[in-house]
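Student: Sequence and predicted structure below; questions after.
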Amino acid sequence: MTEWNMFLQAYVRADDYAAALRAAERLIELTTPLARTADCHVSPYYKFEDQYGVWLSLEAPDKPLAWLALQTTLATGWHVGGDETDRHAVWDVRSDGPGPIPEARWLNLELYATGETGAAD
């Protein structure tokens, strides 16, 4: 059986750290019906003064299924790639339409195998 890790990385526009934390909380609320947030990190994004990085480590009973469902829930226009053991979906506000929250500028939803791989999951 394959063991999976899943995370959501987001860049959000925010005036300060408190606003970035509120944006992270809203992302957690949106993902909660499909995946539990095990860990959350928020930090300034060095490339843009008005943006912060949000990283959510996500847990779900069936991570491959949750990975697909989260794409539908969070946004449209994802650019999906990778292979059977390392999948990613990227969304960008500049080209992919409305996002899950107004502050969102870029999202990366990752799913990758960390353990033994066997039958397809």
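Tutor: That came through, no problem. Numbers count the residues shown, from 1 in each chain.
Student: make it CA atoms for all contacts and neighbour counts henceforth
Tutor: Fine.
Student: Pretty sure Lys63 sits against Phe7.
Tutor: No: taking Cα atoms under 8 Å as the contact criterion, Lys63 and Phe7 are not neighbours in contact, 10.1 Å apart.
Student: any common contacting residues for these two?
Tutor: Taking Cα atoms under 8 Å, 6 or more residues apart in numbering as the contact criterion, the common neighbours of Lys63 and Phe7 are Leu111.
Student: For His79, give me its contacts.
Tutor: If a contact means Cα under 8 Å, 6+ apart, then His79 has Ala89, Val90, Trp91 as its contacts.
Student: tell me, which helix in the chain spans the most residues?
Tutor: Taking DSSP state H as the criterion, the chain has its longest helix at helix 17-31.
Student: Which SSE is immediately downstream of it?
Tutor: The element immediately downstream of helix 17-31 (helix or strand, assigned by DSSP states H and E) is strand 36-44.
Student: try this one side by side with the last:
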Amino acid sequence: MWSRYKYEVLWHDQSAYNDIRFLMNNDVEIEIIQQKIQYALNKQPSKGSIINAYCHLWGYFKKISTEQEKQLFKKLKTDFENHIITEKELIDFIKKLVDLYEVTYLKQSTIINKAHPNE
């Protein structure tokens, strides 16, 4: 369960992400983990948390991506920081890379699936 939600939680609240990781390593009951996940997902993400999660997701691609994709990653990050694009464009870019490079782990992630529910 955690593997599906972790990047969406990170997108919303890095502190909750860190708390849940700690709890997962200490055999806490699944209900408590579910409550923490729901709490995090109900929080409004900050610009900083979105950029942090975007960079974490990019980590799956930075060594295998083309120079053009690397430049686009940087441009989208800067454009988001400057209010030129929305967070949806960041997720759309990551989704394209997930599909292109067949990253199964991320294909199962809620952050990708919620942004593109019919794919």
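Tutor: All right, it came through fine. Quick caveat: nothing in here was measured; it's all calculated off a predicted structure.
Student: Once they're superposed, what TM-score comes out?
Tutor: Scored against TM-score structural alignment, normalised by the length of structure 2, the superposed chains reach a TM-score of 0.34; 59 aligned residues with a Cα RMSD of 4.0 Å.
Student: picking up where we left off before, most surrounded residue in the contacts of His79 of structure 1?
Tutor: Neighbour counts for the contacts of His79 of structure 1 (other Cα atoms under 10 Å) peak at Trp91, which has 25 neighbours.
Student: which secondary structure elements does the host helix or strand of that residue contact?
Tutor: Assigned by DSSP H and E, Trp91 of structure 1 belongs to strand 86-92. Other helices and strands packing on strand 86-92 of structure 1, by 3 or more Cα pairs under 8 Å, 6 or more residues apart in numbering; DSSP states H and E, are strand 79-83, strand 104-113.
Student: contact partners of the last one?
Tutor: What it means is strand 104-113 of structure 1. 2-13, 63-64, 67, 71, 85-94, 99.
Student: I'd like to know which of the residues you listed are buried.
Tutor: Buried residues within these, defined by neighbour count using 16 or more other Cα atoms under 10 Å: 4-13, 63-64, 67, 71, 85, 87-93, 99.
Student: Which of the residues in stretch 14-30 of structure 2 are classified as buried?
Tutor: So stretch 14-30 of structure 2, judged by 16+ other Cα under 10 Å, has buried residues Gln14, Ala16, Tyr17, Ile20, Leu23.
Student: ok, so of these, who is nearest Tyr54 of structure 2?
Tutor: Within the set of the buried residues of stretch 14-30 of structure 2, Gln14 lies nearest Tyr54 of structure 2; the separation is 12.2 Å, counting by Cα to Cα.
Student: what sits against the nearest residue to that closest one once chain neighbours are set aside?
Tutor: Distances taken as Cα to Cα, 6 or more residues apart in numbering put Ser49 closest to Gln14 of structure 2, at 6.3 Å, once the chain neighbours are dropped. Ser49 of structure 2 is in contact with Leu10, Trp11, His12, Asp13, Gln14, counting by Cα under 8 Å, 6+ apart.
Student: Would you confirm that the third one contacts Ile50?
Tutor: Spelled out, that is His12 of structure 2. Yes: taking Cα under 8 Å as the definition, His12 of structure 2 is a contact partner of Ile50 at 7.0 Å.
Student: coming back round to it: the buried residues of stretch 14-30 of structure 2 into CSV, with extra columns for secondary structure and distance to Ile32 of structure 2?
Tutor: Below are the buried residues of stretch 14-30 of structure 2 laid out as CSV (DSSP: H, G, I helix; E, B strand; the rest coil; distance: Cα to Cα, whole Å):
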residue, secondary structure, distance to Ile32 of structure 2
Gln14, helix, 17
Ala16, helix, 12
Tyr17, helix, 13
Ile20, helix, 9
Leu23, helix, 9
